[in-house]
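Q: Provide a 3D model corresponding to the input given below.
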Amino acid sequence: MIYKGPFKDIIYPAQSREPRVGRYRIVLAKNPRLVRAIVHLVADEPLQPQRTDLLTALDVVLNRIIDKELTGIGHDCMRLVVQSHERLIDYPIGFNALEVKRPRDAANRPPGTADEPVHIRSHDVVGGAAAFYVDQDEGKPASAIVERLLR
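A: A predicted model of the protein is given here:
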């Protein structure tokens, strides 16, 4: 099963805080284990007035897309692939465990007097429950299968 959504525009801040535009779409792809939501982000928009600053704003863009399109989708079901000059780079998505929102009933309980250990499994974190970030140092070329899906 493959679903390819239409490309959409997203406005993000450049390093100079000027507005820039990028394009993205969501592609759903089923592998033998699960369905993954691939965020396909095009870094080099031809109508851009100058070189994009998208790589510096990936975290902002990713969180906007997740909040708008992927709220409730599991962290382990999301991928980010950035297209730049016909290259496709697959970036791992991380999250800050300290920012995971507590369940509503936990907010009504009195706070503990000491730090309490908490175990958070990656597949239990969903879009909208934590701030996500892109590990740019771990980016690698997308696999041939992902390239075929996105072309």
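
Q: hey, let's count contacts and neighbours off CA atoms from now on
A: OK.

Q: give the contact list for the residue nearest the centre of the chain.
A: Nearest to the geometric centre of the chain sits Leu62, at 4.1 Å (C-alpha atoms, centre = their mean). Counting by C-alpha atoms under 8 Å, 6 or more residues apart in numbering, Leu62 touches 132-134.

Q: give the buried residues for stretch 8-25.
A: Neighbour counts over stretch 8-25 (16 or more other C-alpha atoms under 10 Å) mark 12-14, 20-25 as buried.

Q: nearest to Ile2, of those residues?
A: Comparing the buried residues of stretch 8-25 against Ile2 with C-alpha to C-alpha places Arg25 closest, at 13.0 Å.

Q: look up how far Arg102 lies from that closest one.
A: Between Arg25 and Arg102 the computed distance is 30 Å (C-alpha to C-alpha, to the nearest Å).

Q: shouldn't the residue nearest to the centre of the chain be within a helix?
A: Yes. Using DSSP: H, G, I helix; E, B strand; the rest coil, the assignment for Leu62 is a helix.

Q: second input sequence below; structure requested for side-by-side comparison:
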Amino acid sequence: MNYIGPFKDVVYPNVDREPRIARYRIALIPQAAGARAIVHLLRSAAVDSQVHIPDAAFDTVLNRIVGMQLPGVRLDRIQFVVQTDEELVAYPIRFNALDLAPRNGFRSRGSKDLAVHIRSHDIVGGSVSFYVDRDEGKPVSARLEKVLRQI
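A: Sure thing, here's the model as predicted:
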């Protein structure tokens, strides 16, 4: 069974540092290996009459939503989908591994860095800042589009 929450507002700064509002909702889609949380962001002139949400604001908007709604949820269980009037595009979510704090407080000494293996299921919402890989966006599947277009 799919769960699609109501649309909510999130405030973010535009390029001139003025407040803007974006509309989003969270959908939970069951899968064989558990549920996937989909952050469904609307990007249309009807929603934000002043200007479309610029690509550069995706990172800020995504981090605000994850911080409010999905803290502690694994990165590999979160998907970011942006809807314009005519299409839905899924963007990969990335993070900067240098933002991770060492788990046990151990820090390397000297000029050598320690190699660390990091898997996406080790990263959770609220632990690091996420960013949207805008170059790797792809149209969503027909099944997911049908689910998300439900109002």
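
Q: kindly provide the TM-score of these chains.
A: Here the TM-score for the pair of chains, by TM-score structural alignment, normalised by the length of structure 1, is 0.90; 147 aligned residues with a C-alpha RMSD of 1.5 Å.

Q: rewinding a little: any chance of the buried residues of stretch 8-25 of structure 1 in JSON lines, plus secondary structure and distance to Gln48 of structure 1?
A: Shown next, in JSON lines, are these (DSSP: H, G, I helix; E, B strand; the rest coil; distance: C-alpha to C-alpha, whole Å):
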{"residue": "Tyr12", "secondary structure": "strand", "distance to Gln48 of structure 1": "12"}
{"residue": "Pro13", "secondary structure": "strand", "distance to Gln48 of structure 1": "13"}
{"residue": "Ala14", "secondary structure": "coil", "distance to Gln48 of structure 1": "12"}
{"residue": "Arg20", "secondary structure": "strand", "distance to Gln48 of structure 1": "7"}
{"residue": "Val21", "secondary structure": "strand", "distance to Gln48 of structure 1": "7"}
{"residue": "Gly22", "secondary structure": "strand", "distance to Gln48 of structure 1": "8"}
{"residue": "Arg23", "secondary structure": "strand", "distance to Gln48 of structure 1": "11"}
{"residue": "Tyr24", "secondary structure": "strand", "distance to Gln48 of structure 1": "15"}
{"residue": "Arg25", "secondary structure": "strand", "distance to Gln48 of structure 1": "18"}
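
Q: for Leu55 of structure 1, helix, strand, or coil?
A: Per three-state DSSP, the secondary structure class of Leu55 of structure 1 is helix.

Q: spit out the contact partners of it.
A: Listed by C-alpha under 8 Å, 6+ apart, the contact set of Leu55 of structure 1 reads Ala43.

Q: Ile10 of structure 1 is in contact with Arg25, isn't it?
A: No. Counting by C-alpha atoms under 8 Å, Ile10 of structure 1 does not reach Arg25; the two are 10.2 Å apart.

Q: helices of structure 1, start to end?
A: 58-69, 104-108, 144-150 (DSSP state H).

Q: distance to Leu41 of structure 1 added to the ones you listed, as TSV?
A: Formatted as TSV, those follow (distance: least, C-alpha to C-alpha, whole Å):
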stretch	distance to Leu41 of structure 1
helix 58-69	9
helix 104-108	34
helix 144-150	10
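
Q: of the ones you listed, which is nearest Val82 of structure 1?
A: Here helix 58-69 is closest among those (C-alpha to C-alpha), at 9.4 Å.

Q: nice, that's everything, thank you.
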